[in-house]
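Participant: Dropping the sequence and predicted coords here.
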Amino acid sequence: MIKEQGLSVQHVCQSMSIGPTAVRRWVEQYDSEQAGQPGIGKPLTPEQQRIRQLEQENRQLRGDVEILKKGVGLLCPRAEMSFRLIDELQTKAIPVSQSCRVLGVSRSGFYEAKRRAAAPVVCKASVHLRAAFVASHQSYGSRRMVAELSNRGIAAGRFKVRRLMRQAGLKPVWKRKFIHTTDSKHDLPIAANVLARQFNPAAPNKAYVSDITYVRTGAGWLYLAVVIDLFSRKVVGWAMAPSMPAKLVCDALHMAVQQRRPGEGLIVHSDRGSQYASAQYQAKLASHGFICSMSRKGNCWDNAVAERFFLNLKMERVWQREYANHAEAKIDIAAYIVGFYNSERLHSVLGNLSPSVYERNMAAKKPIVVSEFT
């Protein structure tokens, strides 16, 4: 108390009229007791001695724990090392809460690390990424790759997929080549644009689109006509020939009718090409009670779905091949339509489903009534 109040022994002795020897002895005894020693002339009881011993051991343990914390922080700066140590301590019956408290990490972080370790390793996504990219004929971007990986049970965000694709050098193949295939300079009757860009009908067999494109082969040009059901974007009819007569588009429509059996009132949209304005094609539409619709002059957007299919076909298959003859091209293009485009290719407008899967899902939700062909 004398030292804490800043008083000297001599001042205390004068104020209390006592000798300095006794005051100095009291000060020494007080300091000794504060340091955990018995003091002068007053031995500690066994209980006091035990308390003093426990206090000393407690101070020593605190120092040891502080050294351990600093050592782990310096030698194992990564949290993963602390989590591994906690796992090891669990085998020695040390609670997670105690280990986390000693090592200075949160229990939530420890359990989150264990959850990530148990989940599919994201770095392995690169293997599945390459396989899915090759299966898509090098056409899928990051958005479709996220959906494709999800279908394979791999959870990865778009930015992660984009980074992995960039690291692996996976880039969709885009080549633009065009040739004029539409002959609209004719005197044949032109139908009105009945479809009016209504590309999302509520049911199948309500609206079809049709168009013609070309394919380069070693034996010359091969022309392809397709018919697409707008409900599911499924190619329901196609025909190929080395020339572009009206029979080409009639054969594609005939295949669609045989496969789908649409009823009267079906809208069949196309461009203003001479094949679609021909009497042969118009007679076929009329015989089934179909409604003819044609794009406005020079407006490719009125038939954007068919144009997009041709771009996908060429980007994902045709431009990656060198066809020796027409027969080879016909086999490969038919395999693309049936084996990939209709059955496997993911369409963003369909919620990243293929046309066939989309139709099955919609049929399961609501029965689809299809009129009989007459």
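Facilitator: Now that the structure is in, tell me what you want to look at.

Participant: make it CA atoms for all contacts and neighbour counts henceforth
Facilitator: Noted.

Participant: Next, name the residue at the spatial heart of the protein.
Facilitator: Centroid-nearest residue in the chain: V146, 2.7 Å away (criterion: CA atoms, centre = their mean).

Participant: Contact partners for the closest residue to it other than its chain neighbours?
Facilitator: Excluding the flanking residues, the one nearest V146 by CA to CA, 6 or more residues apart in numbering is R158, at 6.0 Å. R158 makes contacts with 142-143, 146, as judged by CA atoms under 8 Å, 6 or more residues apart in numbering.

Participant: ok, structure two:
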Amino acid sequence: MSKRKRRSYTEEFKAEAVKLVTEQGYSLAAAAQNLGVSANSLWAWKRKITATEEGESMTEDERLELGSLREEVRRLRMERDNLKKSDGLLCERKELRFEFIEAHCEAWPITLMCEVLAVFRNGFYAWCKRGASSRRQRHRELLSEMKAIHADKDTKCYGSPRMHRELVALRHSVSENTVAKLMSDHSLRAALAPKFKATTDSYHPHPVAENTLNRAFEQESADRVWVADITYIRTGEGWLYLACVLDTYLRKVVGWSMSARITQELVVDALRMELGRRRPDGDAALLHHSDRGSQYASGAYQELLREENISCSMSRKGNCWDNAMMESFFAKLKKQRVRREAYATRPQVRASVFDYIERFYNRLRRHSALGYVSPEQFEAAAWRSLEPHHQRHGPE
């Protein structure tokens, strides 16, 4: 595994990080913790970007009004998201509606929930007094946890295996079969994978590399094989293109870039982000694998690989399986986030993709190939195992 170094962040990363605070309602401390950066750094980025956007012409009253409006937007978004949790319950039997009211009585007034869910308040109180068997009570507790997990925009994609692991992490003793039955009985379903569509333009005059990787994705340490690819996301303003670089050992996205145009600068910026975050060990061979698209075969990209002493490998023509790990990540991104949203603008996509990669996928999502821990947790455990033999240099 390569030595750790002081991390540097691109302006694109900083801008999207600040939007978690200014547009998505996260506190500064929570956003910093989710992204693995210091609160002081995030505060400095926010101050700089906000000052640039607002300019010197804005009066103090206008700044106060803007802050008030932002707080109101944040509050309304929270109310909207909370009310969405009851979606579909009007079609369920009364017991399930009563269970929802009981589970959320601290969040909303009981009278309001009874009105929204079309049940009588005295009927709810009578249901509470009747009590339940120990088994039913146990299932009710589990179901409450499962609904909370499934209501989250990130873990809503979980099927019974990951839902089971999430419950075990919360110190619940339950079998996967029980979790699967409860999910089935209460219509808690995992997201479906989107269909694959080829986008690679391999008709270009640039030379292409051999398929050196040959699908050998399993590695014994980090920074040995990086895979890269481009995907696109539809918005009301047109397409937004996303380029990513992923470490096959960590299953971690450590480089990404987004642009309205699919150019060589898009993939170069993604690779530079990864090189800024981690510096591979110069004594160990590093292989970069991508498709044979014109962006990856371009002179600028190949020159950057040579400067960093990184070997190049490319998929065979028309064979998406040669880059299956990167395709798998894009499939997860589409089914777990993109296909669940309707994006009017490109900035909305940027904020959503940034949140998915940096806050959820790298730091929270349980990965089956990593023993159901996140890539960040897996990397931290790998570093701990090397500490007696390898001096560790963490980010400042």
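Facilitator: Good, I have the coordinates. Keep in mind it's a predicted model, so treat the numbers as computed, not measured.

Participant: quick revisit: what distance do you get for the residue nearest to V146 of structure 1 to R143 of structure 1?
Facilitator: Here the distance between R158 of structure 1 and R143 of structure 1 works out to 6 Å (CA to CA, to the nearest Å).

Participant: anything in contact with each of the two?
Facilitator: In contact with both R158 of structure 1 and R143: no residue, using CA under 8 Å, 6+ apart.

Participant: Where in structure 2 does the helix ranked longest in structure 1 align, residue-wise?
Facilitator: As assigned by DSSP state H, the longest helix anywhere in structure 1 is helix 46-75. Counting by TM-score structural alignment, helix 46-75 of structure 1 pairs with no residue of structure 2.

Participant: roughly how far apart are the equivalent of the residue nearest to V146 of structure 1 over in structure 2 and E166 of structure 2?
Facilitator: Matched by TM-score structural alignment, R158 of structure 1 corresponds to E176 in structure 2. Distance, E176 of structure 2 to E166 of structure 2, by CA to CA: 11 Å.

Participant: which residues sit against the helix or strand that contains S126 of structure 1?
Facilitator: In the assignment (DSSP states H and E), S126 of structure 1 maps to helix 125-135. By CA under 8 Å, 6+ apart, the residues outside helix 125-135 of structure 1 that reach it are 139-140, 145, 148-149, 154, 156, 161, 164-165, 168, 170.

Participant: Just name the closest of these to I331 of structure 1, please.
Facilitator: Nearest to I331 of structure 1 among those: S139, at 20.5 Å, using CA to CA.

Participant: part of a strand, is that closest one?
Facilitator: No. Under DSSP: H, G, I helix; E, B strand; the rest coil, S139 of structure 1 sits outside any strand and is assigned coil.

Participant: Ignoring the adjacent residues along the chain, who's closest to it?
Facilitator: Residue nearest to S139 of structure 1 in three dimensions, not counting chain neighbours: P172, with 4.6 Å by CA to CA, 6+ apart.

Participant: list the contacts for the aligned residue in structure 2 for the one you found?
Facilitator: Using TM-score structural alignment, the partner of P172 of structure 1 in structure 2 is A190. Counting by CA under 8 Å, 6+ apart, A190 of structure 2 touches 156-159.

Participant: the strands in structure 1, which residues?
Facilitator: Under the criterion DSSP state E, strands of structure 1 are mapped to 207-217, 220-229, 234-241, 267-270, 291-294.

Participant: Structure 2: matching residues for the first one?
Facilitator: Meaning strand 207-217 of structure 1. Mapped onto structure 2 using TM-score structural alignment, strand 207-217 of structure 1 spans residues 225-235.

Participant: Without its sequence neighbours, what residue ends up closest to A203 of structure 1?
Facilitator: Closest residue to A203 of structure 1 apart from its sequence neighbours, by CA to CA, 6+ apart: F231 at 6.0 Å.

Participant: Return the residue of structure 1 aligned against I101 of structure 2.
Facilitator: Under the alignment by TM-score structural alignment, I101 of structure 2 pairs with no residue in structure 1.

Participant: re earlier: how close does the residue nearest to the centre of structure 1 get to A306 of structure 1?
Facilitator: Taking CA to CA, one finds V146 of structure 1 at 26 Å from A306 of structure 1.

Participant: And L61 of structure 1, by the same measure?
Facilitator: Relative to A306 of structure 1, L61 of structure 1 is positioned 78 Å away (CA to CA).

Participant: and which of the contacts of helix 125-135 of structure 1 is nearest to V226 of structure 1?
Facilitator: Out of the contacts of helix 125-135 of structure 1, the member with the shortest distance to V226 of structure 1 (by CA to CA) is S139, at 20.7 Å.

Participant: counterpart of that closest one in structure 2?
Facilitator: Per TM-score structural alignment, S139 of structure 1 is aligned with C157.
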